[in-house]
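1. Sequence isn't available, so here's the structure alone:
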């Protein structure tokens, strides 16, 4: 998994049947070097110009090749480090890098060559998992809820509370609501770390707020927070999803560095809490994953916003890994795709019916699309 924060590639190993059985294994994060990250940032800029998801203008094809090679390198390194032979792996789930997500135009673009990765690794690779959902009228995001549902079924007794909400705070924040046996409800709920990271990078040349120190020295600028929270996105009905650039970075004169940073943390937290407006019942437990879970200001504001009646817990408190959860999810979804099981549901992306997805590429260059079968 290579997320919108562009911090690196997360790799995880799981053993699963693609349904309720999940045995989590080791995981690693391999940071991008400066040159690779700069090229991916260029890809994001090129993505803004795309009207065809297959187009690769200018040097985008070269960047896609670079990204694929980096993924091949880290998978090989990962397997070597954990002493697992490639022949023991059933399949690889490959997210690629999202460079454009425009659901209003039924357009989502993830660069990454699944055919090339399969040939390099000598393993089946499942990739391009969002396109089928959009063909079925969905938003193409979020896709992780199917995995969240499996994790919810394996919560330790002290955290087995329903309704439970899984929160992922990456570049964008998204939530998955799970209550009983119904399909999960999921949606992007607002900015995550992207606004904060972009603000600090532009104004101070700092890639992110290490340990929350900068925001910790600031105070919330109420009118700036209100301008963000007054966005019609928050009251928009489901389904809904976001592109990294849907919320603009504050102007340079918006305030002191630390005050703006503190304000953006507040916006992230309140945006997550307001997701309750789209949920059938008040959640009892919020499980927080993603890089944003490490930011003290975001966590404190989230706990304050959801109130004393709800519990806010880190993924690790519940026996999970907040850094590896999305990479694990992509492995889980790959198995579901191989079995033709649904990846998305009307309650998660707005697709017309539950659909599978993904392109399955095999080392011998065989390519097939996942079937679409919903179990009884």
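-> Everything's here; your move. Since we're looking at a predicted model, the values are computed, not measured.

2. CA only for contacts and neighbour counts going forward, please
-> Noted.

3. how long is stretch 180-200 from one end to the other?
-> One end of stretch 180-200 to the other measures 41 Å (Cα to Cα, to the nearest Å).

4. Report the buried residues of it.
-> Within stretch 180-200, the residues that qualify as buried are 183-200, counting by 16 or more other Cα atoms under 10 Å.

5. Among those residues, which lie within helices?
-> Mapping those onto helices (DSSP state H) picks out 194, 195, 196, 197, 198, 199, 200.

6. Next one: the fourth one from residue 175, what distance?
-> I take that to be residue 197. Distance of residue 197 to residue 175, computed by Cα to Cα: 21 Å.

7. Against that first model, consider the following:
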């Protein structure tokens, strides 16, 4: 049975809430609905940055001391506002939607401690929007010994299979962190985080130029890459580990480009993201034939050029060029995952998160 689902995603780049509607049975996607976006205000972003800082010392996953309680309320309200604006804009009533997939805002991801924390009050959200809400997608995977990330691969597979092209195909999502899904026919699905996405670059642009991101990669295009810096950074043990593996947004926060000009820093950090994505190739079963880039990084023309240089002769193309809504893919994925969760289908697999057996997941909050 096909379900109409809304997915909500607030990523590690702390930019805002993505909203997307899809029709799916949890296996295939019948139709893409509209998508939308509700940016966080500067005050909300400051609160979330403070929550990230304070979450490092969380004693348990459901604790919400101090600023984390305020941040959770702000995240919940922002998501409720995002749904209200989206449904009003598109003339959708609550009765039209079967399920909402609510990821929440990740403030801590430490799978080695069997701990992953996404803030957001699903019960309050369900009451506010009058639609059942599925949430807490990652907890069961992490509790069972999985990495709890990445969680979008099953959706990437559904999208890639609709292309009917020869594999292997890799879908790269460049958000705050970069992750890949390696798809080869219907049988082989491998996924992992590869390293930094936009988080280091965004933080650098904010500190150096008071800009939220490097628009189209223009600042990086004017800079010079410090290859020695990249070689040192790639020597970190994470990059040699085979998949599955996952990261917290702040795992590379100690890497600084303080001595560089704003443009050289942007060029070096952009190249670092591209190099760390390319570094996964020897760890895959076969060399991929095509790469499809989604997420904020797909709009960074310098990032795409650097990826093409490092991944040739494979093709590298932005997801939007295939008719996919690049900015909406993660939100769509959580609508898709909510449908899968409702039907008891696996959300993660041994080769995507390292969980011992295919795992379903998600908890339900009703209005």
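-> Looks like it arrived, so ask away. Here the structure is a predicted model, which is why all the values come from computation and not from measurement.

8. How alike are these chains, TM-score-wise?
-> Scored against TM-score structural alignment, normalised by the length of the second structure, the superposed chains reach a TM-score of 0.95; 359 aligned residues with a Cα RMSD of 1.2 Å.

9. quick check: stretch 107-124 of the first structure aligns to which part of the second structure?
-> Aligned by TM-score structural alignment, stretch 107-124 of the first structure corresponds to residues 115-132 of the second structure.

10. Ok, stretch 225-241 of the first structure next?
-> By TM-score structural alignment, stretch 225-241 of the first structure lines up with residues 230-246 in the second structure.

11. how far is the matching stretch from where the chain is centred?
-> Counting by Cα atoms, centre = their mean, to the nearest Å, stretch 230-246 of the second structure is centred 19 Å from the centre of its parent chain.

12. Can you name the residues in contact with that stretch?
-> Identification of contacts with stretch 230-246 of the second structure by Cα atoms under 8 Å, 6 or more residues apart in numbering yields 147-150, 190-195, 255, 268, 271-272, 276, 279-280, 283, 350-354.

13. buried subset of these?
-> For these, buried by 16+ other Cα under 10 Å: 147-150, 190-195, 268, 271-272, 276, 279-280, 350-354.

14. can you map out the strands along the second structure?
-> 3-10, 16-24, 29-39, 99-110, 115-119, 133-135, 169-174, 177-184, 188-196, 290-294, 315-318, 363-365 (DSSP state E).

15. Show the contacting residues for residue 299 of the second structure.
-> 215, 216, 318.

16. on that earlier part again, out of the contacts of stretch 230-246 of the second structure, list just those in helices.
-> 268, 271, 272, 276, 350, 351, 352, 353.

17. so where is stretch 296-309 of the second structure in the first structure?
-> Under TM-score structural alignment, the match for stretch 296-309 of the second structure in the first structure covers residues 291-304.

18. Run the chain-centre distance for the matching stretch.
-> Taking Cα atoms, centre = their mean, one finds stretch 291-304 of the first structure lying 17 Å from the centre of the chain it belongs to.

19. which of the contacts of residue 299 of the second structure map to contacts in the first structure?
-> Compared against the first structure with both residues aligned by TM-score structural alignment, their matches' Cα atoms under 8 Å, those retain residue 216.

20. among the contacts of residue 299 of the second structure, which ones are buried?
-> Buried among the contacts of residue 299 of the second structure (16+ other Cα under 10 Å): 216, 318.

21. Out of the contacts of residue 299 of the second structure, which comes closest to residue 78 of the second structure?
-> Nearest to residue 78 of the second structure among the contacts of residue 299 of the second structure: residue 215, at 24.8 Å, using Cα to Cα.

22. what's the spacing between the closest one and residue 49 of the second structure?
-> Distance, residue 215 of the second structure to residue 49 of the second structure, using Cα to Cα: 22 Å.

23. try residue 97 of the second structure
-> In this view, residue 97 of the second structure and residue 49 of the second structure are 32 Å apart by Cα to Cα.

24. same thing with residue 117 of the second structure?
-> Distance, residue 117 of the second structure to residue 49 of the second structure, by Cα to Cα: 15 Å.

25. Between these two, which is the more surrounded one?
-> A count of neighbours by other Cα atoms under 10 Å puts residue 117 above the other of residue 117 of the second structure and residue 49, at 21 against 15.

26. if I pick the closest residue to residue 183 of the first structure other than its chain neighbours, what's in contact with it?
-> Spatial nearest neighbour of residue 183 of the first structure, excluding adjacent residues (Cα to Cα, 6 or more residues apart in numbering): residue 347 at 6.7 Å. Residues counted as contacts of residue 347 of the first structure (Cα under 8 Å, 6+ apart) are 183, 184, 185, 186, 239.
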